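In: Next come a sequence and a model predicted from it.
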Amino acid sequence: MTTPALADVPVRSSLALTRRWVALLTPLTFGRRSLWLTWLGADGRQSPVVLPVDDVPVEPDRGLLSRVLDVHAEVGTHLTGDGAHLALALCRPGEPVETDDDGEWMGALHEVLDGALDGTWSLHLAAGGRVEPLVDVPSSFLRRAGNGRR
């Protein structure tokens, strides 16, 4: 029996995306902060591109987040077509519990991404050996991805 490449296995649930981040980010220990980006197509399949942004600050940087949006416009749509979902993982040292700083990042991402991406983004926290969802995959995206079974 052969195992399909990770990118060929569609993500069709929030739990599946959490497990995908675990697979992509293992080992789940981080000495510094980073923000990882990848994209899911309308059928739920992940693009082959996983982009880390290293040494992100403790407090969100609106300029950095605007550049993330620019990268999504250039890369995400090209890789996955219309309906691309931007999946983000905030990786940091420390315990795997949401901190005030993580909340600041969530708020800043909502401000920058919600209107521009029509809500089609998600955020996970990777810390202390675990990955936890902070902003779930929109159910509307999951319904579309679930209908794209091959």
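Out: Noted; the coordinates are in hand.

In: Only C-alpha atoms from now on, for both contacts and neighbour counts.
Out: Will do.

In: who touches the spatially closest residue to Leu28 that is not a sequence neighbour in this structure?
Out: Distances taken as CA to CA, 6 or more residues apart in numbering put Gly129 closest to Leu28, at 4.5 Å, once the chain neighbours are dropped. Neighbour list for Gly129: Pro27, Leu28, Thr29, Pro96 [criterion: CA atoms under 8 Å, 6 or more residues apart in numbering].

In: Please indicate which of those are buried?
Out: Neighbour-count burial (16 or more other CA atoms under 10 Å) is assigned, among the contacts of Gly129, to Leu28, Thr29, Pro96.

In: Second structure for comparison follows:
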Amino acid sequence: MTDEIPPLTRPEDMPPVRTQADLHRHFRALMGRLGFSRTSLWLAFFDEDGHSLPMLQEIDDLPELPSVDDLASLMRLCDYVLGIAGVPDGRVGFLLSRPGGPGVSAYDRAWASGLTTAARECGVRAFAVHLANDVELRAFTPDDAVA
């Protein structure tokens, strides 16, 4: 995938997100130039057709390891947001951003695995978790989980 930064437009003018490449492009536009001073989890919401909802949630001060209770609460929040937006069959995109270099750390792995498992167990439709650091933006792959 290219590292070009697509233009950031209003949510309703962003191209729909239906594939992994679409989500990468979407997050790349949202993040702009890479470089982070702290770790955050970003939640992006999409309707059934992949159109971006006009809300983006950033959560700071993440614990090193996600707890089952915290992840379940987060999934309830996602379900609630999609419900009040009138798109209960919508999807969520998770982006973990952190300072530092490329690659996947044990911290990244724990969060991506926890988010993926919690979404599946709670019935929240979600795209593959993405990771952004000071060098790259990438999807978390199944190979990353076993590394």
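Out: Nice, I can see it. If you're wondering where the values come from, they're calculated on a predicted model, not measured in any experiment.

In: TM-score of the superposition?
Out: TM-score of the superposed chains, computed with TM-score structural alignment, normalised by the length of the second structure, equals 0.79; 134 aligned residues with a CA RMSD of 2.2 Å.

In: on that earlier part again, wait, which of the buried ones among the contacts of Gly129 of the first structure is closest to Ala145 of the first structure?
Out: The shortest gap between Ala145 of the first structure and any of these belongs to Leu28, at 27.3 Å (CA to CA).

In: give the contact list for that closest one.
Out: Leu28 of the first structure touches Val22, Ala126, Ala127, Gly128, Gly129, Arg130, Val131, counting by CA under 8 Å, 6+ apart.

In: Where is the longest helix in the first structure?
Out: helix 100-117 (DSSP state H).

In: Check which helices and strands that helix sits against.
Out: Helices and strands touching helix 100-117 of the first structure, by 3 or more CA pairs under 8 Å, 6 or more residues apart in numbering; DSSP states H and E, are helix 62-71.

In: The helix or strand following the helix it packs on: average distance to aligned residues in the second structure?
Out: With elements assigned by DSSP states H and E, the helix or strand that comes after helix 62-71 of the first structure is helix 77-80. Compared with the second structure after fitting, helix 77-80 of the first structure deviates on average by 2.9 Å (mean CA distance after the TM-score superposition for the first structure).

In: Show me what helix 77-80 of the first structure packs onto, helices and strands only.
Out: Using 3+ CA pairs under 8 Å, 6+ apart: helix 77-80 of the first structure touches strand 34-40.

In: if we can go back for a sec, can you tell me which of the contacts of Gly129 of the first structure stay in contact in the second structure?
Out: Retained contacts for the contacts of Gly129 of the first structure in the second structure, judged by both residues aligned by TM-score structural alignment, their matches' CA atoms under 8 Å, are Leu28, Thr29, Pro96.

In: ok, residues contacting the longest strand belonging to the second structure?
Out: Using DSSP state E to define each element, the second structure has its longest strand at strand 52-60. Contact partners of strand 52-60 of the second structure, identified using CA under 8 Å, 6+ apart, comprise 10-12, 14, 16-17, 38-47.

In: These, buried ones only, as a PyMOL selection?
Out: Only the buried entries of the contacts of strand 52-60 of the second structure go into this PyMOL selection, using 16+ other CA under 10 Å:
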select buried, resi 11+14+16+17+39+40+41+42+43+44+45+46+47
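
In: out of the contacts of strand 52-60 of the second structure, who's nearest Leu71 of the second structure?
Out: Leu41 (11.9 Å).

In: What about the aligned partner of Arg91 of the second structure in the first structure, how many residues nearby?
Out: Arg91 of the second structure maps onto His85 in the first structure when the alignment is built from TM-score structural alignment. Applying other CA atoms under 10 Å, we find 28 residues neighbouring His85 of the first structure.

In: Quick check: the gap between the aligned partner of Asp54 of the first structure in the second structure and Val146 of the second structure.
Out: By TM-score structural alignment, Asp54 of the first structure lines up with Asp60 in the second structure. Counting by CA to CA, to the nearest Å, the gap from Asp60 of the second structure to Val146 of the second structure is 26 Å.

In: which of the two has more neighbours?
Out: Neighbour count, other CA under 10 Å: between Asp60 of the second structure and Val146, Asp60 has more, with 12 against 7.
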